[in-house]
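Visitor: no sequence for this one, just the structure:
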């Protein structure tokens, strides 16, 4: 198989998708999907495979218990490899864990502190925004607006809001052009 034998990342991702959703001749098997995604992420540095593995961990399809902490390294790798969606999920997982820790007022050994998780969220969403992910830009704007882990800075918040609007309007323009060209 190209994924495991040839270490071809695109094949790992495609095989993982086939195993996750099933396909004619390929029975559905979420654990096998995770194994393909994880292999693709760790052995071939394939960002989409990292994202797939992280999502399966976070949603509990691997262990039958949703867990953000073990999903974070997968999202970090996907973000590192330039996948904006992984940056978005890394930021979301980090901010969720920070909020949970603050509610529980605890810091377990080996875990990041709420402030370091907030910084991780900010950094991930900033990178995702640079990669063109609208919601990452909106999340950075929100963090600046309310001072969530960073100092309040309304001018920076406005800058990221405008960037999010530009990304959204550019996407709408492209979608409109595509729709118009398919009707012609």
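Guide: Here it is on my side, so go on. This is a predicted model, so every value here is computed, not measured.
Visitor: make it CA atoms for all contacts and neighbour counts henceforth
Guide: Fine.
Visitor: tell me which element the spatially most central residue of the chain is part of?
Guide: Note on the chain: the residue nearest the mean C-alpha position is residue 86, at 2.2 Å, using CA atoms, centre = their mean. Per DSSP states H and E, residue 86 falls inside helix 84-104.
Visitor: That helix - contacts with which helices or strands?
Guide: Helix 84-104 is packed against helix 47-58, helix 72-80, helix 114-130, helix 134-146, with contacts defined by 3 or more CA pairs under 8 Å, 6 or more residues apart in numbering; DSSP states H and E.
Visitor: buried set for the lengthiest helix in the chain?
Guide: Taking DSSP state H as the criterion, the chain has its longest helix at helix 154-183. Buried residues in helix 154-183, counting neighbours by 16 or more other CA atoms under 10 Å, are found at 154, 156-158, 160-161, 163-164, 167-168.
Visitor: Any idea how many residues pack against residue 44?
Guide: 19 (other CA atoms under 10 Å).
Visitor: And residue 29, by the same measure?
Guide: Counted with other CA under 10 Å, residue 29 comes out at 16.
Visitor: My read is that it contacts residue 22, right?
Guide: Yes. Using CA atoms under 8 Å, residue 29 is in contact with residue 22, at 7.5 Å.
Visitor: Quick check: the residue nearest to residue 67 when sequence neighbours are not counted vs residue 99, distance?
Guide: Excluding the flanking residues, the one nearest residue 67 by CA to CA, 6 or more residues apart in numbering is residue 58, at 4.9 Å. Residue 58 sits at a distance of 16 Å from residue 99 (criterion: CA to CA, to the nearest Å).
Visitor: Presented hereafter is structure B, for comparison with structure A:
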């Protein structure tokens, strides 16, 4: 049946039928991808975050659908559809999603590990976090590549050296000051990968690296090339306007 989307009544009928179709595909046919679409429908069209969260959670737990694990992890982190945020639960669901090869889940799990916090339920572990970022980057997650590049540009310091009062231990501590030493060669490699995947900040960093000869040979021509790519991306971001799932629809 063809719908006239200029007609409010036909739009409502289309939306209602869409919900029925998703429910049938999820609950009767038990299709994980349709369950995820049902949750998206409940979230975006119905604005029922509590029900959407339950569907995402069940689809992750029962059907091992990585994208739903990612969504429920995000819900847990934000406290969406629940009474309050739960960082440990968010971490656990990001981990499930990552184990199911969902790169955005690996990215979010990594960021929870890398970010310094006072939460006893999530212990900071920069090295494990970077391994997860590498996994996400290898799976073509542009943001993960960008974060890795940035970490290698500045290095990551240990927090333990600041508490050393024994002078005899100070020299050896200096060698362990960085848990991740600055490494411009690796920074360049991850920036290149991030830029190739469309991360604007990676492209900007790449231009600077070529201009200064950091992590690679100095090359002004390539510096200008990646500067132009960055500016073009910036224009595209500013002019790009896309419709969201629910925009223009009245449920």
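Guide: Okay, I see it. Remember, it's a predicted structure, so these values are computed and weren't measured experimentally.
Visitor: To which residue of structure 2 is the residue nearest to residue 67 of structure 1 aligned?
Guide: In structure 2, residue 58 of structure 1 lines up with residue 114, judged by TM-score structural alignment.
Visitor: mind listing what that match touches?
Guide: For residue 114 of structure 2, the contact set (CA atoms under 8 Å, 6 or more residues apart in numbering) comprises 124-126, 129-130.
Visitor: next one: residue 26 of structure 1
Guide: 18-19.
Visitor: Next: residue 157 of structure 1.
Guide: 140-145.
Visitor: swap in residue 189 of structure 2?
Guide: Residues near residue 189 of structure 2 by CA under 8 Å, 6+ apart: residue 149.
Visitor: same thing with residue 94 of structure 2?
Guide: Residues near residue 94 of structure 2 by CA under 8 Å, 6+ apart: 69-70, 73, 105-106, 108-109.
Visitor: what would those look like in JSON lines with neighbour count and distance to residue 194 of structure 2?
Guide: Putting these into JSON lines (neighbours: other CA atoms under 10 Å; distance: CA to CA, whole Å) gives the following:
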{"residue": "69", "neighbour count": "29", "distance to residue 194 of structure 2": "25"}
{"residue": "70", "neighbour count": "30", "distance to residue 194 of structure 2": "21"}
{"residue": "73", "neighbour count": "31", "distance to residue 194 of structure 2": "24"}
{"residue": "105", "neighbour count": "30", "distance to residue 194 of structure 2": "17"}
{"residue": "106", "neighbour count": "30", "distance to residue 194 of structure 2": "16"}
{"residue": "108", "neighbour count": "26", "distance to residue 194 of structure 2": "17"}
{"residue": "109", "neighbour count": "26", "distance to residue 194 of structure 2": "19"}
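Visitor: In a markdown table: these, plus distance to residue 197 of structure 2.
Guide: Shown next, in a markdown table, are those (distance: CA to CA, whole Å):
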| residue | distance to residue 197 of structure 2 |
| --- | --- |
| 69 | 24 |
| 70 | 21 |
| 73 | 25 |
| 105 | 18 |
| 106 | 17 |
| 108 | 18 |
| 109 | 21 |
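Visitor: Tell me how far residue 240 of structure 2 lies from residue 233 of structure 2.
Guide: According to CA to CA, residue 240 of structure 2 stands 10 Å off from residue 233 of structure 2.
Visitor: and what of residue 132 of structure 2?
Guide: 27 Å.
Visitor: cool, and residue 243 of structure 2?
Guide: 19 Å.
Visitor: re earlier: just give me the match in structure 2 for the residue nearest to the centre of structure 1.
Guide: Counting by TM-score structural alignment, residue 86 of structure 1 lines up with residue 144 in structure 2.
Visitor: In contact with that match, which residues?
Guide: 107, 133-134, 136-137, 194.
Visitor: change it to 6 Å
Guide: Taking CA atoms under 6 Å, 6 or more residues apart in numbering, we find residue 144 of structure 2 in contact with 107, 133, 136-137.
Visitor: Turn the residues you listed into CSV, including distance to residue 186 of structure 2 and neighbour count.
Guide: Shown next, in CSV, are the contacts of residue 144 of structure 2 (distance: CA to CA, whole Å; neighbours: other CA atoms under 10 Å):
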residue, distance to residue 186 of structure 2, neighbour count
107, 18, 28
133, 13, 27
136, 16, 25
137, 13, 25
